[in-house]
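Peer 1: with the sequence up front, the predicted model follows.
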Amino acid sequence: MRILLVEDEDKTADYLAAGLEESGFRVEVARHGLDGRHLIEEAEFDLVILDVMLPGLDGWELLRLIRRQSQVPVLFLSARDDVEYRVKGLDLGADDYLVKPFSFVELLARVRSLLRRGPLRARESFRVADLHMDVLRRRVTRGEARIALTNQEFALLQLLLDREGEVLSRPFIASQVWGMNFESDTNVVEVAVRRLRAKVDDPFSRKLIHTERGMGYVLEARA
């Protein structure tokens, strides 16, 4: 899974990046607020770890930017333990707030918790091309055709619709749909996607679920 770390303290950035990479994550590091903004606008991440005090553009502004375009989990780092700082961060849309100094073990636990959570946006329905999902009635249709899905298939399709246009990695899908981390060599996600496609895509000429080789899956209406 891919993490963006925006931290201007070199020693802290190097230490956290090395630890996260040793724990199996891919990490991009930005040491300036404007560099962080560029990466946020140009790439997709599964999690953002964001320092509050940054040169060029502070963490508050970066969080506002993130929330205008994404619901990616954000973990705030700050040397300030003031209640108003915590409240401001959470009000702006941060998912967690960790005060410096902290132990790497605690940060890693919070990272894993946020990646397991990755909450869906509150939506009652979704529509992409002729595919429609009514979440409250648990009803899925393509055009006039009703599609019967198992609970697992419904959850997988809801995740893909909620993240329409985003390439979702297999580990991320596994953590969201099954609530646990699977080993990278398991084929449970591939099997689930194949079964979902058999119902949602195969009977129809226009395909909506696409494979991005080496990356994962994305649901979108392509020309």
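Peer 2: Arrived safely, thanks for sending.
Peer 1: use CA for all of it now, contacts and neighbours both
Peer 2: OK.
Peer 1: which residues does stretch 78-91 contact?
Peer 2: With contacts defined as CA atoms under 8 Å, 6 or more residues apart in numbering, stretch 78-91 is touched by 51-53, 60, 76, 96-101.
Peer 1: residues in contact with the residue sitting nearest the centre point of the chain?
Peer 2: Per CA atoms, centre = their mean, the C-alpha nearest to the average position across the chain is that of residue 46, at 3.9 Å. Counting by CA under 8 Å, 6+ apart, residue 46 touches 1-3, 72-73, 115, 172.
Peer 1: which stretches in the protein count as strands?
Peer 2: Under the criterion DSSP state E, strands of the chain are mapped to 2-6, 26-30, 47-51, 74-78, 96-99, 125-128, 131-134, 139-142, 145-147, 209-212, 216-219.
Peer 1: go through those and name the closest to residue 14.
Peer 2: strand 26-30 (8.6 Å; CA to CA).
Peer 1: what are the buried residues along the closest one?
Peer 2: 26-30 (16 or more other CA atoms under 10 Å).
Peer 1: kindly report the same for stretch 61-68.
Peer 2: Within stretch 61-68, judged by 16+ other CA under 10 Å, the buried ones are 62-63, 66-67.
Peer 1: what about these, which are in helices?
Peer 2: If you go by DSSP state H, the buried residues of stretch 61-68 have 62-63, 66-67 in helices.
Peer 1: kindly reformat these as a markdown table containing distance to residue 22.
Peer 2: Below are these laid out as a markdown table (distance: CA to CA, whole Å):
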| residue | distance to residue 22 |
| --- | --- |
| 62 | 27 |
| 63 | 27 |
| 66 | 26 |
| 67 | 29 |
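Peer 1: out of the residues you listed, which two sit at the greatest distance?
Peer 2: 62 and 67 (8.7 Å).
Peer 1: run a quick neighbour tally on residue 1.
Peer 2: 16 (other CA atoms under 10 Å).
Peer 1: so who does it touch?
Peer 2: 24-26, 45-46, 169, 171-172.
Peer 1: narrow those to those in helices?
Peer 2: Using DSSP H, the contacts of residue 1 in helices are 171-172.
Peer 1: looking at the contacts of residue 1, state which has the most neighbours.
Peer 2: Busiest of those [other CA under 10 Å] is residue 172, holding 23 neighbours.
Peer 1: and it, how far from residue 22?
Peer 2: 18 Å (CA to CA, to the nearest Å).
Peer 1: ok, second structure coming up, stack it against the first:
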Amino acid sequence: MRTTGAKDSVSILLIEDDEVIGRHVEAGLRSHGYAVTWTRTGGSGLAEADRSPIDVVLLDLGLPDMDGIDVARQLRDEHPDVLILILTARSEEIDVIVGLDAGADDYLVKPFSLTVLLARLRAHLRRRPPAPAGPGEPVRIGDLTVDIAARRCLLGEREVELRPKEFDLLAILVRHPGEAVSRELLMAEVWDENWFGPTKTLDVTMSSLRRRLQVAASAAHAPVALPAFTTLRGHGYRLDPPRPLDGN
């Protein structure tokens, strides 16, 4: 899946045969900065998903050429990372269960408001980690190198041993250098959105991560440029580039 950090980088495929609903949803999504492709049949939707990269599929079940459930299953099999939201008039509990079992991530019953659809989209996209800068490419900030694929952290030439959650926390922050990352996103990505424990766990893990990196910096044979982990009270954390070693 491509990066979902900004709306204009999110590609949405709308598969909806109703002209009024299709135009309303397409116009509403475009007005909020999303890139939208609208198709009116299951076959054309599947072809479009194969032709160009898609992040999100908004799928009607009552299509003229094939059942939307079959479309959802095929999309899930062929594009496992795509986010699938079903839009349908079928409101029975069994229909919801069948849709989710077919691979959908969420289910909206018609009629629905554009406001609710946008809120569901934002919620799902927040939980998806951004794509790395390149396939298998380590991220380097100052003298800190994080190889996410290999789960390795180096400060200069020295490898720093991190606990799993410490590494997961660091991996998210290095993907967003200089950006404020909320506590909610960090908790959802590192522990998962169903975590019911204290959020103080995040602060303890951050404190431990800082300490391990500072100990490694102190043990280095030459000065190293270590990024700063800035606490944003009431929001979360930000990873800032290191200051010049000469203090200028």
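Peer 2: Okay, I see it. All figures in this text were calculated on a predicted structure; none of them were measured in a lab.
Peer 1: over in structure 2, see which of the contacts of residue 46 of structure 1 survive.
Peer 2: Comparing these with structure 2 on both residues aligned by TM-score structural alignment, their matches' CA atoms under 8 Å, the contacts found in both are 1-3, 72-73.
Peer 1: sorry, back to before: which one of the buried residues of strand 26-30 of structure 1 sits closest to residue 217 of structure 1?
Peer 2: Closest to residue 217 of structure 1, out of all of the buried residues of strand 26-30 of structure 1 and judged by CA to CA, is residue 26, at 18.0 Å.
Peer 1: quick one on the thing from earlier: a markdown table for the contacts of stretch 78-91 of structure 1, including neighbour count and distance to residue 17 of structure 1?
Peer 2: Output for the contacts of stretch 78-91 of structure 1, formatted as a markdown table (neighbours: other CA atoms under 10 Å; distance: CA to CA, whole Å):
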| residue | neighbour count | distance to residue 17 of structure 1 |
| --- | --- | --- |
| 51 | 25 | 14 |
| 52 | 24 | 17 |
| 53 | 19 | 18 |
| 60 | 20 | 22 |
| 76 | 23 | 15 |
| 96 | 17 | 19 |
| 97 | 21 | 18 |
| 98 | 19 | 16 |
| 99 | 13 | 18 |
| 100 | 12 | 16 |
| 101 | 9 | 16 |
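Peer 1: and the two most separated of the residues you listed?
Peer 2: Maximum distance among the contacts of stretch 78-91 of structure 1 (CA to CA): 19.8 Å, for 60 and 101.
Peer 1: do you know how far residue 127 of structure 2 is from residue 84 of structure 2?
Peer 2: For residue 127 of structure 2 relative to residue 84 of structure 2 (CA to CA), the value is 14 Å.
Peer 1: between those two, tell me which one has more neighbours.
Peer 2: residue 84 (24 against 17).
Peer 1: that one contacts residue 105, doesn't it?
Peer 2: Yes: here residue 84 of structure 2 lies in contact with residue 105, judged by CA atoms under 8 Å, at a distance of 5.3 Å.
Peer 1: residue 50 is in contact with residue 96 of structure 1, correct?
Peer 2: No: counting by CA under 8 Å, residue 96 of structure 1 sits too far from residue 50 to count as a contact (10.3 Å).
Peer 1: find residues that contact each of these two.
Peer 2: Residues touching both residue 96 of structure 1 and residue 50 by CA under 8 Å, 6+ apart: 74-76.
Peer 1: export these to a markdown table and tack on distance to residue 107 of structure 1?
Peer 2: As requested, those are exported to a markdown table (distance: CA to CA, whole Å):
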| residue | distance to residue 107 of structure 1 |
| --- | --- |
| 74 | 12 |
| 75 | 9 |
| 76 | 11 |
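Peer 1: which of these sits closest to residue 139 of structure 1?
Peer 2: residue 74 (31.8 Å).
Peer 1: the closest one maps to what in structure 2?
Peer 2: By TM-score structural alignment, residue 74 of structure 1 lines up with residue 84 in structure 2.
Peer 1: which residues touch that match?
Peer 2: By CA under 8 Å, 6+ apart, the neighbours of residue 84 of structure 2 are 56-59, 72, 103-106.
Peer 1: hmm, try it at 6 Å
Peer 2: Contact analysis of residue 84 of structure 2 by CA atoms under 6 Å, 6 or more residues apart in numbering lists 56-57, 104-105.
Peer 1: and it, how far is that from residue 115 of structure 2?
Peer 2: 18 Å.
Peer 1: go on, residue 70 of structure 2?
Peer 2: 28 Å.
Peer 1: now do residue 209 of structure 2
Peer 2: 39 Å.
Peer 1: again with residue 58 of structure 2
Peer 2: 15 Å.
Peer 1: next one: stretch 41-52 of structure 2 to chain centre, how far?
Peer 2: 23 Å (CA atoms, centre = their mean, to the nearest Å).
Peer 1: give me the range in structure 1 that it lines up against.
Peer 2: Against structure 1, stretch 41-52 of structure 2 falls on residues 32-43 (TM-score structural alignment).
Peer 1: could you list the residues in contact with that stretch?
Peer 2: Taking CA under 6 Å, 6+ apart as the rule, stretch 32-43 of structure 1 contacts 6, 8, 30, 54-58.
Peer 1: buried members of these into ChimeraX, please.
Peer 2: To isolate the buried subset of the contacts of stretch 32-43 of structure 1 in ChimeraX, counting by 16+ other CA under 10 Å, use the following:
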select :6,8,30,54,57,58
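Peer 1: please consider this matter closed, and thank you.
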